[in-house]
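Visitor: this one's sequence-less:
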């Protein structure tokens, strides 16, 4: 717990923005998945980089851990406090600091959410494309190297963060990267911090790559006779170089859940949800080419969503699929899997995963960003049922091992937190220990989000 001198220093620094109230602590112990931890010892709400720097100096002096908090939407316990400490809630650092339309760059604070950024960009003709579904904070998205539905065209946070301002352990403030699109000047510290899950420092500013809003957008849902037929169509689409903006898979169980939860009327069959970006002529051509390709895999027709309100409804339903699946088993929580494999191995990975789940006593609908080989099984577990939780965790472990066997990774976008640390040696071998040495060099006292990701 915090010492009396630490409590006094934190109260002096943050005043009313320092809290040990039970309701505040409990809010910062919430998780959207089965991963759980006790509440932190205290929560602070900084408003400036200088305050975060002073906080890190206090952490170093008094020896308490710091855990960053954005919107609280992570799934592997990244923002929880399994070893106690002070949660740093960035929701008050939520401003757009600058937009440079000619350079297609925005500079923002970490608590700003992706939807708020795109709302601010509407008049510029630009947008930020990384879309993990949840209205996550941009600092949190960078910390977990998030991606989402548009990754197949626009890339992940790794591809769209140009630079950062970071407070290191002890309070030192560094800047990484520039507004330039490339650099060969030394180690890629931006790439190191993106995806480090707050274990190396706290992000206080981001310089982001923006993209032009497409002139024309068209979305559709397309039913297939089987998951394997839909996946074979995806593989053929990617291999022929058709520039999809989004291509998402929903298996039949997910379709049923989404229809019930979001009041859609998708046919009761596996679906691909699609989106095409470009000029009106290129969008029409892409849709026509995909239609010809899909017909060869038994596609059962398209439900087009060309009006913006129809597109918004379709993609809102996709983004709410996790909640829709949970609602299909009232009182359930879930182990959320997140493997990613080479596109050539996607059909095998999905087929083996589906068979493994079918042989278990648990429901586990499958969905995913199949355009980049990333898919999720939502393994639903009755709250408090230790036996079901054990079955789900064993299924998730086998999924991860399968992904590695097929040349993939244990997580495509959700990250490690403390939910998946036990799987890291199998993916990285001695490289995991090297990550630990980097952590030791930058955070020798182990105060930055301890117990997460690294040895």
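Guide: Structure received. Here the structure is a predicted model, which means the values were calculated and not measured.
Visitor: make it CA atoms for all contacts and neighbour counts henceforth
Guide: Noted.
Visitor: can you list contacts of the helix or strand containing residue 220?
Guide: Assigned by DSSP states H and E, residue 220 belongs to strand 216-223. Contacting residues not belonging to strand 216-223 are listed as 266-267, 269-280, 283, 299-306, 311 [CA atoms under 8 Å, 6 or more residues apart in numbering].
Visitor: Can you tell me which of the residues you listed are buried?
Guide: Buried subset of the contacts of strand 216-223 (neighbour count, 16 or more other CA atoms under 10 Å): 266-267, 269-278, 283, 299, 302, 304-305, 311.
Visitor: What about those, which are in helices?
Guide: Residues from these lying in helices, with DSSP state H as the criterion: 283, 311.
Visitor: got another, please set it beside the one above:
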């Protein structure tokens, strides 16, 4: 057997082999050691090297997860949880080897409590499937990161998406979790109550922990009623700065937009070609308004007046579901639509988030970097909460091009931090952004995170090499 942890000490390699043999005797039909499958379960969506685990186990229930973790805990073998593989910062890589726990078969919707506006699901349920199941009951789960991610992964990375400006992020929409600890025990973080002041907030400790403290096997989510009326709009602007200033004014004036997304002129051109749209190739805001017919009409009017002050408009509205879906699919396909902009290059997506008042300044300075460095990097963003992304097209085989890309990303993050922002609004830390944690949080806060990690995972077996170095 070729062990993925060959760069680790021989003792760990031996323990990994022993763990695989123990798992094979217990869960043989759920265990795979094929290299192609292992590589598919490692990092495949970024510039980071693919570092596969030594085996993948397809868990089907909490008891399976407990059994896997107990074997690995006894042998001090790393455990890497896997949901749908859509994360962007190396979250599912196995730098020390170990066992990948694929949770995609744990995809049952266990309960929908219509009167309480919540549901209980397993982590492998994807957001699209959940909303398909909820539609007949007049309910929906609003978080929409674009990819059809698993909800377990969305909780683990504290994701947000296009609706976050109105409905919040995962930390605001998770009521409770069931978690398998590094010792193989099960804990429940909270009840279904909408609020509580009973003890430490364990739910929010695990939301965003990226699998470094335990494996989520059950999630209780807040739900919302499907709005009576929904209207989408597309509004062009003469400059990115004008579009960003309109966003700032919209948020500061209290217009309750559900979505407000920026596409710069480069991304609009790419989306036109990829999604067969005919938008003016100029910086553009995609918006969506939720509420009653009267609310939606009023919101659209107020936004239109603000946009006009900055030279924006006229807005084009889409009310029919199929028209709205086409627009938002084009926004969600930004990653894929960028690929033809530089054939043969790899798309490297990164994000930052700044206080809303600094949004225009941060985006404009980033655009200046892109031009001066001669890069291809369309900008998109959930700009209603100060979060934006760049899809950097990089020839990863060219050392000079790769070095320039890394310099650009470092400057982007340094700029965001200097403005009181964060190195990642929703992609998470994983491996890719660990080096910025000290600059963002400071030494004392980072040491507090390490203390939590050591206390809950003393053997450092849960997704090691992510968020904080132990």
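Guide: Yep, that arrived. Please read these numbers as outputs of a predicted model, since none were measured by experiment.
Visitor: Superposing both, give me the TM-score.
Guide: With the length set by TM-score structural alignment, normalised by the length of the first structure, the two chains reach a TM-score of 0.98; 455 aligned residues with a CA RMSD of 1.0 Å.
Visitor: Show where the strand holding residue 220 of the first structure falls in the second structure, residue numbers please.
Guide: Using TM-score structural alignment, strand 216-223 of the first structure lines up with residues 229-236 of the second structure.
Visitor: Next: stretch 121-136 of the first structure.
Guide: By TM-score structural alignment, stretch 121-136 of the first structure lines up with residues 134-149 in the second structure.
Visitor: All the helices of the stretch 51-200 of the second structure, residue numbers only.
Guide: Ranges of helices within the stretch 51-200 of the second structure are 62-75, 127-134, 151-156, 164-167, 170-173, based on DSSP state H, counting those that start in this stretch.
Visitor: on contacts alone, who are the packing partners of the second one?
Guide: Translated: helix 127-134 of the second structure. strand 139-140 (3 or more CA pairs under 8 Å, 6 or more residues apart in numbering; DSSP states H and E).
Visitor: right, so the helices of the stretch 51-200 of the second structure: which one is the most enclosed?
Guide: helix 151-156 (a mean of 29; mean count of other CA atoms under 10 Å).
Visitor: With the first structure overlaid, how far apart is that helix on average?
Guide: In the superposition with the first structure, the average deviation recorded for helix 151-156 of the second structure is 0.2 Å (mean CA distance after the TM-score superposition for the first structure).
Visitor: Identify the residues contacting that helix?
Guide: 82-84, 122-127, 170-171, 174, 206-211, 216-219.
Visitor: Map residue 365 of the second structure onto the first structure.
Guide: Aligned partner of residue 365 of the second structure by TM-score structural alignment: residue 352.
Visitor: Filter the buried ones among the contacts of strand 216-223 of the first structure down to the ones in strands?
Guide: 271, 272, 273, 274, 275, 276, 277, 278, 302, 304, 305 (DSSP state E).
Visitor: can those residues go into JSON lines with extra columns for distance to residue 433 of the first structure?
Guide: JSON lines is the format used below for those (distance: CA to CA, whole Å):
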{"residue": "271", "distance to residue 433 of the first structure": "41"}
{"residue": "272", "distance to residue 433 of the first structure": "40"}
{"residue": "273", "distance to residue 433 of the first structure": "40"}
{"residue": "274", "distance to residue 433 of the first structure": "41"}
{"residue": "275", "distance to residue 433 of the first structure": "41"}
{"residue": "276", "distance to residue 433 of the first structure": "42"}
{"residue": "277", "distance to residue 433 of the first structure": "42"}
{"residue": "278", "distance to residue 433 of the first structure": "45"}
{"residue": "302", "distance to residue 433 of the first structure": "49"}
{"residue": "304", "distance to residue 433 of the first structure": "50"}
{"residue": "305", "distance to residue 433 of the first structure": "49"}
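Visitor: Max pairwise distance over those: which two?
Guide: 271 and 278 (23.1 Å; CA to CA).
Visitor: Can you check which helix is longest in the first structure?
Guide: Longest helix in the first structure, counting by DSSP H: helix 386-405.
Visitor: State the span of the second structure onto which it is aligned.
Guide: By TM-score structural alignment, helix 386-405 of the first structure lines up with residues 399-418 in the second structure.
Visitor: go on, stretch 432-445 of the first structure?
Guide: Counting by TM-score structural alignment, stretch 432-445 of the first structure corresponds to residues 446-459.
Visitor: in the matching stretch, what's buried?
Guide: In stretch 446-459 of the second structure, residues buried by neighbour count (16+ other CA under 10 Å) are 446, 450, 453, 456, 457, 459.
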